[in-house]
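Just a sequence and a predicted model for now, questions to come.
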Amino acid sequence: MNTSDAAGLADTRAAKRKFKSEMSMAFVLVGIALIFEVLGWIFVGTSFLGNDQRLSIIILQVSVTGILAVGVTHVIITGGIDLASGSVVGLSAMVAASLAQGSADVRALYPGLTDLFPLWPIMAGLLVGLITGWISGFLIAKTGIPPFIATLGMMVCARGAAKWYTLGQPIGLLTPQFTWIGKSYLILGFPVPLPVLIFLGVAIISHIALGYTRYGKYTYAIGSNPQAARVSGIDIGSHLIKVYIVAGVLSGLAGVVTAARAASAQPTMGTAYELDAIAAAVIGGTSLAGGSGRITGTLIGTIILGVITSGFTFLKIGSYYQEIIKGAIIVLAVVIDQYRRSRQARGS
């Protein structure tokens, strides 16, 4: 067997392992949903899965978390972390909403910029995400600051900027042309929220980018072995900036969608969203050690997190307990990842 055949066989085996892992997560998702179904009949006396409105709410709720989780997956694959995504959601939502106000609002932040074409507030929100992502990536790539510290600082700065932007005041009376982004529309007779379609579109594009482009190959190479990636000619610093820009733009997009859904914006929007995004990525099989992870896994992980959150609410479990259990799930997912990696290391 020549070298190319051996490499092809290794790739095939790796693809099969990833497929089996994702199928296992899909079975876990089904199992969790069935558990809540049984508990619903026992403790609540009604069905968890039989309520179309509840299922629609689950899908809608996971859309924003899913958009963030996709961006976070890019970052974690490189061996980094992004703690700023939730705060960037709040800042981008405030900026986008300030440019999406109608002329009927006598307290519009920019009276001369009311009733703008919705493309402009959308672009403004994305630009906020791009700038914050570039700053985080630049700090990490050019100064050597650990990603945890760089994005932690950005998290605090972005939240402070969101509060300073209107001195803590909310922004309302957004134009219908802008808020249509957060509404549902009939597709084949079924109401489908547009944020869900945006999330799926982002996931598909990211899946292609990570799996079939040079960008994806460089991203995995940096996370797997930075030294080897540098020796092979990859400009690690430049690529890391690109990765954090992608994550930042997706955070900006999530902020725009959040503002459109609520038809308003508040400085506290997106609080702790970064934790849900990281949890979804880790539950979906993305390794915090870097070099491993797939968007399809993140998609399943996002839905699992949404089902768990909705199930707890359905069973009337308090929010404090939900946070405790969610934290335990994150730790358990990391422990399982460490165990899986140690087994692979022994096997090799």
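Arrived safely. Numbers count the residues shown, from 1 in each chain.

CA only for contacts and neighbour counts going forward, please
OK.

Buried residues in the lengthiest helix in the chain, which are they?
For the chain, the helix with the greatest residue count under DSSP state H is helix 3-39. Neighbour-count burial for helix 3-39, counted by 16 or more other C-alpha atoms under 10 Å, picks out 18, 22, 25, 26, 29, 33, 36, 37, 38, 39.

Tell me who's in contact with the last one.
Spelled out, it's residue 39. residue 315 (C-alpha atoms under 8 Å, 6 or more residues apart in numbering).

separation between it and residue 96?
Note on residue 39: its distance to residue 96, by C-alpha to C-alpha, to the nearest Å, is 42 Å.

Check the fifth one too.
Per C-alpha to C-alpha, residue 29 is found 35 Å from residue 96.

what helix or strand does the residue lying closest to residue 33 once chain neighbours are set aside sit in?
Once flanking residues are discounted, residue 33 sits nearest to residue 307: 6.8 Å by C-alpha to C-alpha, 6 or more residues apart in numbering. According to DSSP states H and E, residue 307 maps onto helix 295-314.

Quick check: what element follows that helix along the chain?
helix 319-347.

Can you tell me which helices and strands that following helix packs against?
helix 273-283, helix 295-314 (3 or more C-alpha pairs under 8 Å, 6 or more residues apart in numbering; DSSP states H and E).

Pasting the second one now:
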Amino acid sequence: MSIKRFLPADASIFLIFIGVVLAFELLGWLVMGQSFVFNTRRLPIIVLQVAVIGIIAIGVTQVIITGGIDLSSGSVAALSAMVAASFGQAANGYAMYFSALADLPTIVPLFVGIAVGCVAGWVNGAITAYTGVPPFIPTLGMMVSARGLAVLYNNGNPVVGLTDGFNALGSGAAPIVIFAIVALLFYVVLAKTLYGRRTYAIGSNVEAARVSGINVKSHKVLVYTIAGGLAGLAGVVMCARATMAQPGMGLMYELDAISAAVIGGTSLFGGRGRISGTVIGVLILGVITSGFTFLRIDFYYQEVAKGLIILAAVIADRYRQGAKFGMR
């Protein structure tokens, strides 16, 4: 008898999360002679460290639910950070392009960063939806192009001298609060709105969605645009945390975001996934990274462990799909 009859999907993922935490707790006592869990500062730090990836992952989750993929989100975050930071500089001699507009209200660079991300996402969505090209190709192209534009934007130099108001977006618990608000908003949007129903319908059966009257192409463009906007928001938070922006920011963040979504139960075949599961997936990645650091295990072993976990999640998803369609 399957445990799925007794536990909803998110509960199963949460149990995996608890298992990972307890495993590191046991290893902490055996290897380090101290607790991993009962450190009052560790959990907030873990959440803070994964907040940016979490924001990106919420957008990526929606793309994957439609049956697509987005490989550009880390690069888009870096480009958005560079442009937003140039609008968020203080009048202290550092302003590079907009010295006459220095000390702008924080809402301006925030809006600019999100807008840059939305434009990149719109391009991804439009190419994917209206040319029939597999989403892997345009988003891979955007990954390279956005990173190149981030380098060109300030000739490879970082953007520094940001206002205190801009830096406040990345200080203290602000990234965690932003991540929580975004997660709650899109949890409701996907679960309770027409947008959510159309997103799941397209991922489950695109032809059936088209026959039922859904404008599949325009909706895909909207989904990719939202994902790009969230990558832009992540870029703003990322550079505010660092109090500067540089072209190399967000490197490989797209893979961590995809990993979090898949670990959280989002199907790479489309049609299935929940924001709550993605949030738990993000936390699992954060615990693994923090736990390996706590145990003083080399970074490269962390990457191997992440890869194995992702592979296991994909194989499990394939198994579930096979069971669903009677293929096993």
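Arrived safely, thanks for sending. Here the structure is a predicted model, which is why all the values come from computation and not from measurement.

TM-score for the pair, please.
Put the two chains on top of each other and the TM-score (TM-score structural alignment, normalised by the length of structure 2) is 0.96; 325 aligned residues with a C-alpha RMSD of 1.6 Å.

how about the helix or strand just after the longest helix of structure 1, which residues of structure 2 does it hit?
For helix 3-39 of structure 1, the following helix or strand on the C-terminal side (DSSP H and E) is helix 52-77. Mapped onto structure 2 using TM-score structural alignment, helix 52-77 of structure 1 spans residues 40-65.

just stretch 113-133 of structure 1 next, same as before
Using TM-score structural alignment, stretch 113-133 of structure 1 pairs with 101-121 in structure 2.

Buried residues, that stretch. List them.
Those buried within stretch 101-121 of structure 2 under the rule 16+ other C-alpha under 10 Å are 102-104, 106, 109-121.

same deal with stretch 49-68 of structure 1?
49, 54-55, 58-68.

Show me what that stretch is in contact with.
Contacts for stretch 49-68 of structure 1 (C-alpha under 8 Å, 6+ apart): 33, 37, 48, 85, 193, 195-196, 198-199, 202-203, 247, 250-251, 253-254, 257-258, 273-274, 276-277, 280, 298-299, 302-303, 306-307, 310.

Equivalent analysis for stretch 186-200 of structure 2, please.
58, 62, 65-66, 209, 214, 219, 223, 270-272, 274-276.

go again using 7 Å as the cut-off
65, 66, 271, 272, 275, 276 (C-alpha atoms under 7 Å, 6 or more residues apart in numbering).

Determine which two of the residues you listed are furthest apart.
66 and 276 (17.2 Å; C-alpha to C-alpha).

Which of these two has more residues huddled nearby?
residue 66 (29 against 21; other C-alpha atoms under 10 Å).

Tell me if I'm right that the more buried one and residue 272 touch.
No. The criterion here is C-alpha atoms under 7 Å, and residue 66 of structure 2 misses it with residue 272 at 8.7 Å.

Quick one: the helices in the stretch 51-200 of structure 1, in order.
Here the stretch 51-200 of structure 1 has its helices, by DSSP state H, counting those that start in this stretch, at 52-77, 85-98, 119-143, 147-165, 176-179, 194-212.

Next, the mean deviation of the second one compared to structure 2.
Here helix 85-98 of structure 1, set against structure 2 after superposition, deviates by a mean of 0.5 Å using mean C-alpha distance after the TM-score superposition for structure 1.

isn't residue 84 of structure 1 right next to residue 149, touching?
No. Residue 84 of structure 1 lies out of contact with residue 149 (C-alpha under 7 Å); the separation is 10.3 Å.

Can you pick out the residue with more neighbours from these two?
residue 84 (31 against 16).

if I pick that one, what's in contact with it?
Applying C-alpha under 7 Å, 6+ apart, the residues contacting residue 84 of structure 1 are 151, 152, 154, 155, 274.

same thing but 10 Å
Residue 84 of structure 1 is in contact with 72, 132-133, 136, 148, 150-159, 247-248, 251, 270, 272-275, counting by C-alpha atoms under 10 Å, 6 or more residues apart in numbering.

and what of residue 32 of structure 1?
When contacts are taken as C-alpha under 10 Å, 6+ apart, residue 32 of structure 1 is in contact with 26, 304, 307, 308, 311.

and the second one, what pairs with it in structure 2?
Correspondence of residue 304 of structure 1 to structure 2, assessed by TM-score structural alignment: residue 284.

What is the neighbour count of its match?
26.

residues in contact with it?
13-14, 16-21, 46, 50, 260, 263-264, 278, 290, 306 are the contacts of residue 284 of structure 2 under C-alpha under 10 Å, 6+ apart.

Pretty sure residue 139 of structure 1 sits against residue 146.
Yes. Residue 139 of structure 1 lies in contact with residue 146 (C-alpha atoms under 10 Å); the separation is 8.8 Å.

out of the two, which sits in the busier spot?
More crowded of residue 139 of structure 1 and residue 146, by other C-alpha under 10 Å: residue 139, with 19 against 14.

For that one, list the residues it contacts.
If you count contacts by C-alpha under 10 Å, 6+ apart, then residue 139 of structure 1 has 133, 145, 146, 147, 149, 150, 151, 237, 241 around it.

repeat for residue 170 of structure 1
94, 97, 98, 163, 264, 265, 266, 267, 268.

That one maps to what in structure 2?
Using TM-score structural alignment, residue 170 of structure 1 pairs with residue 158 in structure 2.

how much space is there between its match and residue 142 of structure 2?
For residue 158 of structure 2 relative to residue 142 of structure 2 (C-alpha to C-alpha), the value is 21 Å.

likewise residue 313 of structure 2?
Residue 313 of structure 2 is 27 Å from residue 142 of structure 2, by C-alpha to C-alpha.

leaving aside the residues next to it on the chain, what's closest to residue 134 of structure 1?
Nearest to residue 134 of structure 1 is residue 245, by C-alpha to C-alpha, 6+ apart, at 5.1 Å.

Aligned counterpart of the one you found in structure 2, please.
Using TM-score structural alignment, residue 245 of structure 1 pairs with residue 225 in structure 2.

with structure 1 superposed, average distance for the helix or strand its match falls within?
Element membership for residue 225 of structure 2, per DSSP H and E: helix 216-242. With mean C-alpha distance after the TM-score superposition for structure 1, helix 216-242 of structure 2 departs from structure 1 by a mean of 0.5 Å once superposed.

which helices and strands does that helix pack with?
helix 42-65, helix 73-87, helix 107-131, helix 164-167, helix 174-192, helix 194-204, helix 206-211 (3 or more C-alpha pairs under 10 Å, 6 or more residues apart in numbering; DSSP states H and E).
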